[in-house]
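Undergrad: Provided below for reference: sequence and predicted model.
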Amino acid sequence: MTPLLRVLALFPLALLHGVGWVLGWIAFLASPTYRSRFVANAARAGYRFAQVRAAVGAAGRLVGEVPRLWFGRAVHIEWSRADLIDEARASGRGIVFLTPHLGCFEATAQGYAQRYGPITVLYRPARKAWLRPLVDSARARANLFTAPTTLAGVKQMLKALQAGQAVGLLPDQVPPNGLGVWAPFFGHPAYTMTLSTRLARQAGAVVLLAWGERLSWGRGFRIHLRPWAGDIASQPETAAAQVNGAMEALIRECPAQYLWGYARYKTPREVA
């Protein structure tokens, strides 16, 4: 698998995105379950399929760009509102980046690591044992560290924040049962992690919202940054609703690049 990905990493990003677009549509047409979930999730947010049709190909592009992001040379990255990072770093506090399954979330962490320095991102280890070494090693880049969704991983992220560094999470990822609360997401109950807000409160960190826009014709990515509005609520349910509301606002900026096929409303699995 690794040799193949390394070869694919040599291809232009535009070509990888083109192949990914085709794969996205093949998956959509071939899987009734994925297709119905995609349409239903978009409808919950108030979108007709015609309004988010482009997200089918975007999901495929997400897969197609993986070889380049994991094994290829650095991609072109632009910034929108980078002043928010400058202000946060000037305060000496750690930064918690919250990013939904929107655009290229791999690029947001890589972009920060390239431009600013160390960042630790939370990730869920691959369930298949043979994939774990590949995923763990492929995401390793200069100044980019990964923390698994375990107690040790949480401690690693908290230590980074206390050192004034940055961490990144996808808070619209469904956590295992007992590690989240039910909160509205586009007006419907969704099991939501509480880790992001707990980390920020405990470390006194700055919270920033971020997402990586996938530019056309393989031109790279543009990272959009937004400030967190107000204070984080002390009640877990209220804080989770705040996070979901912030993620909704980002998704509405570009619904054509959101992963509508992600099982956001599923019942959480039991903790292993």
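TA: The structure has been received and is ready for your questions.
Undergrad: switch to C-alpha atoms for all contacts and neighbour counts from now on
TA: OK.
Undergrad: all strands for this structure, in order.
TA: Listed in chain order, the strands found in the chain under DSSP state E are 77-80, 95-98, 119-123, 144-148, 166-169, 180-185, 188-193, 206-214, 221-227.
Undergrad: export these to a markdown table and tack on distance to residue 39?
TA: Conversion of the strands of the chain to a markdown table gives the following (distance: least, CA to CA, whole Å):
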| stretch | distance to residue 39 |
| --- | --- |
| strand 77-80 | 30 |
| strand 95-98 | 25 |
| strand 119-123 | 27 |
| strand 144-148 | 31 |
| strand 166-169 | 26 |
| strand 180-185 | 16 |
| strand 188-193 | 15 |
| strand 206-214 | 22 |
| strand 221-227 | 26 |
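Undergrad: Reformat these as a markdown table; add mean neighbour count and distance to residue 40.
TA: Rendered in a markdown table, the data for those read as follows (neighbours: other CA atoms under 10 Å; distance: least, CA to CA, whole Å):
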| stretch | mean neighbour count | distance to residue 40 |
| --- | --- | --- |
| strand 77-80 | 16 | 31 |
| strand 95-98 | 26 | 24 |
| strand 119-123 | 22 | 26 |
| strand 144-148 | 19 | 30 |
| strand 166-169 | 26 | 25 |
| strand 180-185 | 20 | 13 |
| strand 188-193 | 23 | 12 |
| strand 206-214 | 24 | 23 |
| strand 221-227 | 20 | 27 |
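Undergrad: who wins for proximity to residue 246 among the ones you listed?
TA: Judged by CA to CA, the one of the strands of the chain that comes nearest to residue 246 is strand 206-214, at 7.7 Å.
Undergrad: before we go on, here's another structure to hold up against the first:
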Amino acid sequence: MTTEPRRVPRCAFVAPANLLGIVIAALPQRMLLALGAMATWLLWPALGKRRRYAATNIALCFPELDATAQARLLRANLRATVTGLLELVRGWFASPHRLRGLAEVEGLEHLRAARARGQGVLLFGGHFPHSELCARLLGEALGERLAIVARHNNDPCIERWLDGARRRAFADVIGKKDVRGLLRTLSRGGIVAYSADQDFNYQNAFVPFFGIPAATLTATPDLARRSNAAVLPFWFHRDASGRYRLRVEPTWDGWPSGDPAQDAARYMAELEAVVRQHPEQYLWVHRRFKTRPPGEPDLYR
């Protein structure tokens, strides 16, 4: 019995979208940031649902701020989030010479030491609007393409474009639930940028994030053990000048501890400390607290 070859969708927008991506990626950094601010103003009415999610998260996580300060943080966060879409495009389409001078990187020695031991590396970070750009910048500094974990889009045409764009910049694009693919890449010595700070309703534990129980994936230590990979925290932010500050840290002392819930709590505590330094640059527009402990109400009604 023969199997029909998988049909590749013919999507008319892919070629012009790629051309637009190349144009955006070539913009000077100051112009790209200005374009992000303008796009935020233009898109503000269309961002109603995401604005509500972000406003709810900010109110939950920063109760010490008064209403005016929370509104100011919300505006800054929406601007960073919309600008992050342009930073995604830069990360995918920019040539290496366009990225030179955009980043300052600390901690490459930790990556190189893990590779010298023959290990793959799981770069443990968080969901920030410029995550993929910073993964690309780290790869440029290291002289080696990284792999990333990304959620597939349900629309086949959009997914075709996203996957093709990402593969211009990264060694591999691993599906969010593709555990075998992740293990295979790590076992072969690959470097994978990975974040486990979105809402998980499986293999999870409720651990504090800004004092609120958050459903958090507990499988990361097991993934590292099964692939013999080093787990290195990877943090980054965009500073006031528009440059990116990247930092790779050594594995946290005592992590993993053998207790999956305790390890997830340590991850959330470390992430919270990083987010508090630049709270406007975290991805507050997603429903981080969607899954609730039994008996607790929906926080996003």
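TA: Happy to help now that I have it. Quantities reported herein were computed from a predicted structural model and do not represent experimental measurements.
Undergrad: After superposition, what's the TM-score here?
TA: After superposition, the two chains reach a TM-score of 0.84 (TM-score structural alignment, normalised by the length of the first structure), with 264 aligned residues with a CA RMSD of 2.6 Å.
Undergrad: coming back round to it: what's the closest of the strands of the first structure to residue 255 of the first structure?
TA: Residue 255 of the first structure lies closest to strand 206-214 among the strands of the first structure, at 10.9 Å (CA to CA).
Undergrad: tell me, what residue is most central in the second structure?
TA: Averaging the C-alpha coordinates of the second structure gives a centre point, and the residue nearest to it by CA atoms, centre = their mean is residue 127 (3.6 Å).
Undergrad: and the gap between it and residue 21 of the second structure?
TA: 22 Å (CA to CA, to the nearest Å).
Undergrad: Repeat that for residue 282 of the second structure.
TA: Remark: distance between residue 282 of the second structure and residue 21 of the second structure (CA to CA) = 24 Å.
Undergrad: cool, residue 249 of the second structure as well?
TA: Note on residue 249 of the second structure: its distance to residue 21 of the second structure, by CA to CA, is 32 Å.
Undergrad: tell me the contacts of the aligned residue in the first structure for residue 110 of the second structure?
TA: Per TM-score structural alignment, the equivalent position to residue 110 of the second structure in the first structure is residue 84. Shown in contact with residue 84 of the first structure (CA atoms under 8 Å, 6 or more residues apart in numbering): 208, 225, 226, 227.
Undergrad: Nearest to residue 46 of the first structure, out of those: which one, please.
TA: Taking CA to CA as the measure, residue 226 is the one of the contacts of residue 84 of the first structure closest to residue 46 of the first structure, at 23.0 Å.
Undergrad: For the aligned residue in the second structure for the closest one, which non-adjacent residue is closest in space?
TA: In the second structure, the residue equivalent to residue 226 of the first structure is residue 249, according to TM-score structural alignment. In space, not counting the residues next to it along the chain, residue 249 of the second structure is nearest to residue 233; the distance is 5.2 Å by CA to CA, 6 or more residues apart in numbering.
Undergrad: Identify the residues contacting the one you found.
TA: By CA under 8 Å, 6+ apart, the contact list for residue 233 of the second structure reads 123, 124, 125, 248, 249, 250, 251.
Undergrad: Switch these over to JSON lines; also include distance to residue 207 of the second structure.
TA: Conversion of the contacts of residue 233 of the second structure to JSON lines gives the following (distance: CA to CA, whole Å):
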{"residue": "123", "distance to residue 207 of the second structure": "21"}
{"residue": "124", "distance to residue 207 of the second structure": "17"}
{"residue": "125", "distance to residue 207 of the second structure": "17"}
{"residue": "248", "distance to residue 207 of the second structure": "24"}
{"residue": "249", "distance to residue 207 of the second structure": "23"}
{"residue": "250", "distance to residue 207 of the second structure": "23"}
{"residue": "251", "distance to residue 207 of the second structure": "20"}
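Undergrad: about what we covered before: counterpart of the residue nearest to residue 249 of the second structure in the first structure?
TA: In the first structure, the residue equivalent to residue 233 of the second structure is residue 209, according to TM-score structural alignment.
Undergrad: Compute the distance between its match and residue 58 of the first structure, please.
TA: 21 Å.
Undergrad: ok, now residue 238 of the first structure?
TA: Between residue 238 of the first structure and residue 58 of the first structure the computed distance is 32 Å (CA to CA).
Undergrad: neighbour count winner among those two?
TA: residue 58 (27 against 16; other CA atoms under 10 Å).
Undergrad: nearest residue to the more buried one other than its sequence neighbours?
TA: Distances taken as CA to CA, 6+ apart place residue 257 nearest to residue 58 of the first structure, at 5.6 Å, with adjacent residues excluded.
Undergrad: So that neighbour sits against residue 59, correct?
TA: Yes: the pair residue 257 of the first structure and residue 59 passes the contact test of CA atoms under 8 Å, sitting 7.4 Å apart.
Undergrad: Tell me, how many residues neighbour the residue mapped onto residue 86 of the second structure from the first structure?
TA: Counting by TM-score structural alignment, residue 86 of the second structure lines up with residue 64 in the first structure. When counting by other CA under 10 Å, one arrives at 25 neighbours for residue 64 of the first structure.
Undergrad: residues contacting the nearest residue to residue 64 of the first structure once chain neighbours are set aside?
TA: Ranked by CA to CA, 6+ apart and with sequence neighbours excluded, the top spatial neighbour of residue 64 of the first structure is residue 20, at 4.3 Å. When contacts are counted by CA under 8 Å, 6+ apart, residue 20 of the first structure is found next to 57, 58, 59, 60, 61, 62, 63, 64, 65.
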